[in-house]
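Asker: Got a sequence here, can you model it:
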Amino acid sequence: MSTWSIAGTLPVEPAAARPDLVAEPVAKALAGVTAPVGIAEIDPDLADTAEFCSAYGSPLSASANCVVVAGKRGGEVKYAAVMILATTRADVNNVVRRRLDVRKASFAPMVEAVELTAMEYGGITPIGLPDGWPILVDKAVADSPELVVGSGVRGSKLLVTGAFLASLPGAEVIEGLATEAI
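Answerer: Here you go, the predicted model:
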């Protein structure tokens, strides 16, 4: 995609041209990707979704958040990335817990999520996650023609298609993974 209608006021470049604007594991994962992936440099203080959308004129409905979930069963901890639209909430206690086959699931502590992903908090993305992690993608995310997601750092955002996220290694599209936020 050469132009991104959701970019608001941001100039967007091909992500391949700016590996300096993404976390190291993201740069490695994007190497050789032929799908259209755009990148826009932003003020790191405006990386949180609501502030980003307000400052740059990007629609909230086109932002997808990646949350790291941890679950335990029998002393073993399992991790997953959950991709939901910013206007929704992940069903961690039911859908995610069952998918991970754990007794209890919750958002991973910030320090743990940052350490395990080698990405900055507020910029974690499903692109370049540790091998073997499931990426649970809400169907609404997978069906989106354009999305803004994290880049692994707070100083930029990636522009991708839902189909690209659904095609990532370990990705699984799940109907009903998220519910509308009230």
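
Asker: Please count neighbours and contacts with C-alpha atoms only from this point.
Answerer: Fine.

Asker: Residue 104 versus the residue of the chain most remote from its centre, what's the distance?
Answerer: The centre of the chain is farthest from one residue, residue 74, which by C-alpha atoms, centre = their mean lies 28.5 Å away. Computed with C-alpha to C-alpha, to the nearest Å, the distance linking residue 74 and residue 104 is 11 Å.

Asker: just residue 152 next, same as before
Answerer: From residue 152 to residue 104 the distance is 27 Å (C-alpha to C-alpha).

Asker: ok, those two, which is more surrounded?
Answerer: The neighbour count for residue 152 versus residue 104, taken as other C-alpha atoms under 10 Å, is higher for residue 152 (30 against 16).

Asker: ok, that one - contacts?
Answerer: By C-alpha atoms under 8 Å, 6 or more residues apart in numbering, the residues touching residue 152 are 22, 23, 26, 118, 119, 120, 123, 124, 125.

Asker: Second chain to compare with the first, below:
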Amino acid sequence: MAHYSLGTLETTAALSRPELLATSTAEYLSRFSAAAEVGVVEIDPEISDTASTMESYQLDPQILVNCVIVSGKREGVERIAACLVPFHKRVDINGVVRKRLDVRKASFLPRESAVELSGMEFGGITPIGLPSEWPILIDAEVLQQPLILIGSGVRKSKIILPGQVLEHLDGAEIVDDLGKVVSN
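Answerer: Below you'll find the model as predicted:
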């Protein structure tokens, strides 16, 4: 079962703690073939952003993965995708994502829309349980990590799972160079 230790965090099986998951995340996991590999851990919701989580729980930045929601329009129809990139990268929105969505211009979905359409809390959005029509674009580097930390759909917890599990999500697409390394 999904019992992992990362930094000062210790997980329990995600399905054993549905109160720590967004409703859509728990529902998706209840039918997900790899659910046994998904762990959840409660955190302080005031420090749920990635940088604060890393510092507060002594986490290696290599295991932190951000999920951002990007949109663009084509012929008046909005096209939305979830994008997963390692913490040290930024999503190539107007390169890779724009081309994948086949739109003239792509941008981050506004916070209010992301929350409303995903049914998840800002700062906790996860690819697990998003609307089925949204593609989930995953930077290939994410799959190389033995364990990663992502949102749970709510700010009071995080999910820890092997990176390779994400490729089994409905709508998952592995994308080389989805993210660009952030220079300091």
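
Asker: quick one: TM-score?
Answerer: The TM-score (TM-score structural alignment, normalised by the length of the first structure) is 0.96; 181 aligned residues with a C-alpha RMSD of 1.1 Å.

Asker: out of the contacts of residue 152 of the first structure, which are inside strands?
Answerer: If you go by DSSP state E, the contacts of residue 152 of the first structure have nothing in strands.

Asker: who wins for neighbours among those?
Answerer: residue 125 (29 neighbours).

Asker: That one -> the second structure?
Answerer: Using TM-score structural alignment, the equivalent of residue 125 of the first structure in the second structure is residue 126.

Asker: Could you double-check that that match sits in contact with residue 157?
Answerer: No: look at residue 126 of the second structure against residue 157 with C-alpha atoms under 8 Å: they stay out of range, at 11.1 Å.

Asker: Which residue comes closest to residue 68 of the first structure once chain neighbours are left out?
Answerer: The shortest distance from residue 68 of the first structure to any residue other than its chain neighbours is 4.7 Å, reached at residue 81 (C-alpha to C-alpha, 6 or more residues apart in numbering).

Asker: how many neighbours does that neighbour have?
Answerer: For residue 81 of the first structure, using other C-alpha under 10 Å, the count is 27.

Asker: So it belongs to a strand, correct?
Answerer: Yes: counting by DSSP: H, G, I helix; E, B strand; the rest coil, residue 81 of the first structure is found in a strand.

Asker: and residue 72 of the first structure, helix, strand or coil?
Answerer: Per three-state DSSP, residue 72 of the first structure ends up strand.

Asker: and the closest residue to it other than its chain neighbours, which of the three is it?
Answerer: Of all residues not flanking residue 72 of the first structure in the chain, residue 102 sits nearest, at 5.3 Å (C-alpha to C-alpha, 6+ apart). Under three-state DSSP, residue 102 of the first structure falls in the coil class.

Asker: My guess is residue 102 of the first structure contacts residue 73. True?
Answerer: Yes: using C-alpha under 8 Å, residue 102 of the first structure makes contact with residue 73 at a distance of 5.0 Å.

Asker: So between those two, which is more surrounded?
Answerer: Using other C-alpha under 10 Å as the criterion, residue 102 of the first structure and residue 73 rank with residue 102 on top: 17 against 13.
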